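J.: Dropping the sequence and predicted coords here.
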Amino acid sequence: METNLNPGNGEEEALLERAIRRAKWRIVPFLILMYMMAYLDRANIGFAQQAYQASTGVSSAAFAFGAGIFFVAYALFEVPSNLMMHRVGARIWLSRIMVTWGLISAAMAYARSDSLFSFIRFFLGAAEAGLFPGAVLYMTYWFPARARGQIMGIFYFGSPLALMLGGPLSGYLLELDGLFGLHGWQLMFLVEGLLASLVGVWGYFYLCNRPEDAAWMPRDEAQALARALAAEERQKLQMGKTSFRAALADPKLLHFAILYFSIQIAGYGVAFYLPSQVSALLHVKVGLHVGLISAIPWACAIVAGAFYPGFAVRTGYRRGFAVLSALSIAGGLAVSANTGPVAAIVALCFVTMGIMTVQPIFWTFPAAYLGGTAAAGGFAVINAIGNLGGFFAPTVRNAAEVSFHSPAAGLYVLAASGLVAACLIAMLRPAQADSRAGKPGKPAKPAEPLHAKI
């Protein structure tokens, strides 16, 4: 029998806090693992680049195109994937995504030509489409607005953990050249891809769709959490923020998407090329040593992500904190372009800290604005357009380096995208960007309604 508690009273608040804490420890670590495996399978081509090109003869231009074509497929399939997850549930759909993309990622071990490399990368993007916005959507099923800044900051640990722990792993596998008659880069793709598929199988048995389905959560806590989330959805419904068609008609969605696109150009430009940049700074080949050094900036990013996004939400000045993060990306990239190894590594630490902190803060804006199918489709649209930055980043960086005959030119292009992101964040209206939404005892300012209410 449901316990009748008045929303806002002390007992209800205590139940809700316990439910959030329990869900955080149960769900978020597994989502981090999923995101970590996804990011590793996106970025491991940066570690494989030297050995892969030497072994297969794939040109630098073809490599840049193949690295980026992933995001075209990702964008094409993002919205239908997320809408399908909203229909069938996260347990089935997130698990399906992981199993299929892991198998396709493992198939990269046999991509020995320009065309096959691009072909497999395209289908890898199609297979993975929906994982990240699906995870963001899934968190809105479990965590009320006041907890999402901290939860998103913790969730983003997946990307730096992938590059901090995956870097040495990838470097180690690359050095096992000849084992089982395979090149090191082949072993890397096979091992890391199959690990992702195994995590996907595990996810099918581990995840559940909603608090009401959680056998591991006491019934009274699950009901308190469900009530809080339902209240938020009702508020969004009253402001017309739950229809996907209405979301598409709102120019704010395009603003969010272009902003995220700018962030992703810098983020993927660093993720794809950090190993080769460290290799050039140290004048050594990419291997275990480079993997360990490349892990340092991502370790710093994890430290910043542990407190910065949650603190930004608690203060009520998310916009200002996000601008500082974007400026850290731009400044760090510019400094790393023309300094010695030690100073460049320090500058890259500020870059990765900016990348790690600006993204979780960013996602609190659309998460507080969209609900229902508007959230499912809107998050996918934002992520799809934003992740096209992953297509443009390697291509634009390579073009700048070739045109100006300098690796520094590519870094300046990435720095410019950080500045654009800072400007777009500053343009967010204070009513949406700096409200104290979700803080106990401080009601949120009403968000501006969508232009179309359908």
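T.: Perfect, I can see it now. Quantities reported herein were computed from a predicted structural model and do not represent experimental measurements. Numbering: from 1, shown residues only.

J.: From here on, just use CA atoms for contacts and neighbour counts.
T.: Fine.

J.: I figured residue 236 was touching residue 374, is that so?
T.: No: shown here, residue 236 and residue 374 do not form a contact pair, counting by Cα atoms under 8 Å, at 10.0 Å.

J.: which residues are in contact with both of the two?
T.: Residues touching both residue 236 and residue 374 (Cα atoms under 8 Å, 6 or more residues apart in numbering): residue 242.

J.: top helix in the protein by residue count?
T.: Once the chain is assigned using DSSP state H, the helix that runs over the most residues is helix 10-56.

J.: how many neighbours does the residue nearest to residue 410 when sequence neighbours are not counted have?
T.: With Cα to Cα, 6 or more residues apart in numbering as the criterion, residue 410 has its nearest non-adjacent residue at 4.3 Å, and that residue is residue 397. When neighbours are defined as other Cα atoms under 10 Å, residue 397 has 24 of them.

J.: here comes the other one, which I'd like you to weigh against the first:
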Amino acid sequence: MDMDIEKRTLRKISWRIVPFIMILYLIAYIDRVNIGFAALTMKQDLGFSASVLGFGAGIFFLGYFLFEVPSNVILHKVGARIWIARVMLSWGVVAGGMAFVESSTSFYVMRFLLGVAEAGFFPGIILYLSYWFPARHRAGVIAMFMAAAPMAVVIGSPLSAALLQMDGIWGFAGWQWMFVIEAIPAVILGFIVFFYMTDKPAQAKWLKDDERAWLVKTMQDEDVGKDNQQHHSILRGLINPRVLALALVYFGTSAGLYTLSIWAPQIIKDLGVSSMTVGLVNAIPPLISVVAMVLWSRHSDRTGERSWHVALACMFAAIGLVIAASSHNMLGLIAALTIVNIGISCSKPPLWSMPTIFLSGTAAATGIATINSIGNLGGFAGPVMIGWIKDQTGSYAGGLYFVAGLLVLSTLLTVILSMTKKPELSVSKTVNQ
């Protein structure tokens, strides 16, 4: 009987929650990284060097870093419905405002404000999922949510390239049209979130009474198994050694992810192709990585193993970056970028399944936000270093080697963590069956 209720409940909450949050993340990710396509023409229009572009792309994560933890604590206190709606409305307005930058200073300011506005969205959703899905199912669910990131590239690349063709309409540049049009969905969805999302299982009137009772009890039983002191302490979530270790692992994966998102269009463009061709070619690697991500995460859930699923994926991505640095033709570059996309995408769902295994409540909110805020500084380091090295050497190769090195460090740190971890960092199959 319990198995029947479990299947019914998980199926219902999956269909209710997962497709919706995937759409939210898809829009968020497009607004976060469309600067990579805007730069194809914006760079010349405003006279930006590769260093300016890299710093502007990366400064987003400084704003993100400063406001991530407080944003997630507020979400835990006031509920996801109100706070995610606020986040989306504010980032939509700022993302549209990117169309009016005129100098490197205004570019830096708007990118920083975009990071401030979006702070709390991703870790907030990870925390939100921990309210609804038992730990043994979480990697697969997170994989579906995070599949929206590569899908955003698949959809956003040709869309952004097409919007660049609006250059000159009503006196606006194509990149200006791109920023405004791609910001509109965030504002619309911000209002929808307020009426659609349900904060906690106990409030889910769309579940049957027995389904709601099963889910509430299951999630409460999981919380009982976690360290009670960690459940209540914000400080525990901030200074937990495992949280800090996972933040450093995530640093390398973020550097790899935003190297792809910001610089892949520029690297492809250097082969002498049109912007539309860049958009179509850039969509191929993330499309393949979506399938790999889902399969890898399901395997992680089936085996109950997390650490090695992260480590192997990080090393795979590092190898892809090394290959990309030495690729000088379209076929080789696509193959290398596909390897990187697969590695980065596959590393993230099992990594994000770890913190909510040993943290809950406010500690989980701060722990997840700490991992995301510190880790996402890799999204600053990667693009900035690639831009600076490109200006110094005239090549992307050195920057790609640098990011590959960060991913090797993520691999080694994850292996060390797996050797010193407490039992909670693996989900025991016998306990959860």
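T.: Thanks, I have the structure now. These numbers were taken from a predicted model, which means no experiment stands behind them.

J.: mean shift of the helix or strand harbouring the residue nearest to residue 410 of the first structure relative to the second structure?
T.: Applying DSSP states H and E as the criterion places residue 397 of the first structure in helix 389-404. Its match in the second structure and helix 389-404 of the first structure itself, once the structures are fitted together, sit a mean 1.9 Å apart by mean Cα distance after the TM-score superposition for the first structure.

J.: wouldn't residue 368 of the first structure be in contact with residue 145 here?
T.: Yes: Residue 368 of the first structure is in contact with residue 145 according to Cα under 8 Å; the separation is 6.6 Å.

J.: any shared contact partners between the two?
T.: If you check residue 368 of the first structure and residue 145 against Cα under 8 Å, 6+ apart, the residues they both contact are residue 437.

J.: and the equivalent of residue 413 of the first structure over in the second structure, how many residues sit next to it?
T.: Residue 413 of the first structure maps onto residue 402 in the second structure, with residues paired by TM-score structural alignment. Around residue 402 of the second structure sit 20 other residues, with neighbours defined as other Cα under 10 Å.

J.: just residue 185 of the first structure next, same as before
T.: Burial of residue 185 of the first structure is recorded as 26 neighbouring residues (other Cα under 10 Å).

J.: quick one, what contacts the residue nearest to residue 65 of the second structure when sequence neighbours are not counted?
T.: Take residue 65 of the second structure and drop its neighbours on the chain: the residue closest to it by Cα to Cα, 6+ apart is residue 373, 4.4 Å away. Shown in contact with residue 373 of the second structure (Cα under 8 Å, 6+ apart): 61, 64-66, 68-69, 247.

J.: Same list (those) but as a markdown table, adding neighbour count, distance to residue 417 of the second structure and secondary structure.
T.: Listed next are the contacts of residue 373 of the second structure as a markdown table, based on neighbours: other Cα atoms under 10 Å; distance: Cα to Cα, whole Å; DSSP: H, G, I helix; E, B strand; the rest coil:
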| residue | neighbour count | distance to residue 417 of the second structure | secondary structure |
| --- | --- | --- | --- |
| 61 | 29 | 26 | helix |
| 64 | 26 | 26 | helix |
| 65 | 23 | 24 | helix |
| 66 | 15 | 26 | helix |
| 68 | 30 | 24 | helix |
| 69 | 26 | 23 | helix |
| 247 | 26 | 12 | helix |
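
J.: Where does residue 263 of the first structure sit: helix, strand or coil?
T.: When the structure is reduced to helix, strand and coil (DSSP: H, G, I helix; E, B strand; the rest coil), residue 263 of the first structure reads as helix.

J.: count of neighbours near the aligned partner of it in the second structure?
T.: When the two structures are superposed using TM-score structural alignment, residue 263 of the first structure falls opposite residue 253 in the second structure. Residue 253 of the second structure: 34 surrounding residues under other Cα under 10 Å.
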